[in-house]
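**Q** Need a 3D model of the sequence below.
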Amino acid sequence: MTVQVGDTLPNIELRVMGAEGPEAVQTADLFAGRKVILFAVPGAFTPGCSMTHLPGYVTLADKIKAKGIDAIICTSVNDAFVMDAWGKAQNAEEIIMLADGLGHWAEAVGLTQDLAGPQLGVRSQRYAMLINDGQLELLNIDPKGIDLSSAETLLAAIS
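**A** Below you'll find the predicted structure:
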């Protein structure tokens, strides 16, 4: 079942790249006492994600943070090495590149999709969330395209 606005989001252990390699992080720690935008993509280095979705957040990060957002997080069902390399390739220094390597986060929030047809396996749907101290305030799911979960849409929603 997909999470709903007003829900407290689950605490899941995921990975970010640290100085010594992948490091465990708890989603509850990332969200506690903070206002966060978390957006999810079906895959790092994929065309729509690399040409439009992540670059939009990179470009608008300062404007988004100026509206009171403490952190911008990008997640995908990819490992920490891939997420780190993708973030570096996209100059995403202001974005936390959060690896959901086993899809546990996507499953816990009810936002998986089966991409077995093109042999990508179970991945995350494309969406964006506004999270305030661990509670879901906004959830925009994109069934096709990037319009609802784009940086521009989220910036307008928090303005």
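
**Q** From here on, just use CA atoms for contacts and neighbour counts.
**A** OK.

**Q** quick one: contacts for residue 3?
**A** Contact analysis of residue 3 by C-alpha atoms under 8 Å, 6 or more residues apart in numbering lists 9, 109-110.

**Q** Could you also give me the structure for this next sequence, so I can compare it with the first?
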Amino acid sequence: MLQSHEGQRVPDVIFHIRENNEWVDRSTDEIFNGRTVVVFGLPGAFTPTCSSSHVPRFNELAPAFWDNGVDEIICVSVNDTFVMNEWQKDQKAENVTFLPDGNGDFTAGMGMLVDKSDLGFGDRSWRYSMLVKDGVVEKMFIEPFVAGDPFEVSDADTMLDYINPRAKKPEFVFLFSKAGCPHCARAKTLLEQRGMNYEEAVVGRDVSSRAVRAATGKSTVPQIYIGGRYIGGSDDLEQYFARQG
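**A** As a prediction, the model looks like this:
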């Protein structure tokens, strides 16, 4: 059974990070003292649940965390800095700080280091999240210590709900677009003016025009979804925002 460290200080560790082809050291004092920080630990870079769910949702909800007093969101994994840097690029997770705990010092100090030799991983982090205020752990969400890789309580939504159950969460925005399309550019500008991040699938690069017709029944782009709701094209998006006020 993994023990919660609520009420205790985080371990005193130096993280060795590679930035702009130079080595940079960040201490836990620098990261946590006088600040409110959300940390989530996970088994490894580029692994399935970590890449498909854990990191993306924290990155997506970052504005809501910031609105509710969080200064920084940190992902910690027992990987080296080169792997973590490449993973952050692959994830396009600009809202999350990726800290390499290559020797497992921080993870061990948190009592979250586990043996995953059966997978050829060696010692890795158990999956957890925590809220740290001025270097002291206020709340930890630790996944149940069972076989496999449970992902039930350390997610971004659970942490945000703990911080503020009424926090307004950004809606997921997706659009089909095409290179050089002026209407697509207009739609993106409208979204950016509202501070709404989006993901897009570019026709001819990511998907075919047939995929757009199959999903929307339309052959033109852009085609936009907000919060799972189909909005339509750029004119429809403008009208949608006008109704929102």
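
**Q** Any idea what the TM-score is?
**A** The pair, once superposed, lands on a TM-score of 0.95 when counted by TM-score structural alignment, normalised by the length of structure 1; 159 aligned residues with a C-alpha RMSD of 1.3 Å.

**Q** I'd like the contacts of residue 3 of structure 1 laid out as CSV, including neighbour count and distance to residue 75 of structure 1.
**A** Compiled in CSV, the contacts of residue 3 of structure 1 are given as follows (neighbours: other C-alpha atoms under 10 Å; distance: C-alpha to C-alpha, whole Å):
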residue, neighbour count, distance to residue 75 of structure 1
9, 20, 15
109, 15, 13
110, 15, 14
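
**Q** give me every residue that touches the residue of structure 1 positioned farthest from its centre.
**A** Relative to the average C-alpha location in structure 1, and by C-alpha atoms, centre = their mean, no residue lies farther out than residue 117, which sits at 23.4 Å. Contacts for residue 117 of structure 1 (C-alpha under 8 Å, 6+ apart) come out as none.

**Q** Now do the same for it: its match in structure 2.
**A** The pairwise alignment with structure 2 assigns residue 117 of structure 1 to residue 118, based on TM-score structural alignment.

**Q** That match belongs to a helix, doesn't it?
**A** Yes. Residue 118 of structure 2: assigned to a helix according to DSSP: H, G, I helix; E, B strand; the rest coil.

**Q** How much space separates it from residue 109 of structure 2?
**A** 23 Å (C-alpha to C-alpha, to the nearest Å).

**Q** Residue 241 of structure 2 now?
**A** In this structure, residue 241 of structure 2 lies at 49 Å from residue 109 of structure 2, with C-alpha to C-alpha as the measure.

**Q** before we move on, what about residue 41 of structure 2?
**A** Between residue 41 of structure 2 and residue 109 of structure 2 the distance, using C-alpha to C-alpha, works out to 13 Å.

**Q** neighbour count winner among the two?
**A** Neighbours per residue (other C-alpha atoms under 10 Å) separate residue 41 of structure 2 from residue 109, with residue 41 holding more: 25 against 15.

**Q** so who does that one touch?
**A** Counting by C-alpha under 8 Å, 6+ apart, residue 41 of structure 2 makes contact with 75-77, 107, 125-129.

**Q** just to revisit the earlier point, ok, now how distant is the match of residue 117 of structure 1 from residue 101 of structure 2?
**A** Taking C-alpha to C-alpha as the measure, residue 118 of structure 2 falls 21 Å from residue 101 of structure 2.

**Q** how close does the helix or strand where residue 138 of structure 2 lies sit to structure 1?
**A** With elements taken from DSSP states H and E, the one containing residue 138 of structure 2 is strand 136-142. After superposition onto structure 1, the average distance of strand 136-142 of structure 2 to its aligned residues comes to 0.5 Å, using mean C-alpha distance after the TM-score superposition for structure 1.

**Q** whereabouts in structure 1 does the helix or strand following that strand align?
**A** Beyond strand 136-142 of structure 2 in the direction of the C-terminus, DSSP H and E gives the next helix or strand as helix 156-163. Per TM-score structural alignment, the counterpart of helix 156-163 of structure 2 in structure 1 is residues 151-158.

**Q** with structure 2 superposed, average distance for that stretch?
**A** Stretch 151-158 of structure 1: mean distance to aligned residues in structure 2 after superposition is 0.5 Å, counting by mean C-alpha distance after the TM-score superposition for structure 1.

**Q** Quick one: residues in contact with that stretch.
**A** So stretch 151-158 of structure 1 is contacted by 53, 56-57, 60, 63-64, 67, 128, 147 (C-alpha under 8 Å, 6+ apart).

**Q** let's go with 7 Å and repeat that
**A** 56-57, 60, 64, 67 (C-alpha atoms under 7 Å, 6 or more residues apart in numbering).

**Q** tell me which residues in stretch 66-76 of structure 2 are buried?
**A** In terms of neighbour count (16 or more other C-alpha atoms under 10 Å), stretch 66-76 of structure 2 has its buried residues at 70-76.

**Q** ok so, going back, please compute how far the match of helix 156-163 of structure 2 lies from its chain's middle.
**A** In terms of C-alpha atoms, centre = their mean, to the nearest Å, the centre of stretch 151-158 of structure 1 is set 15 Å apart from its chain centre.
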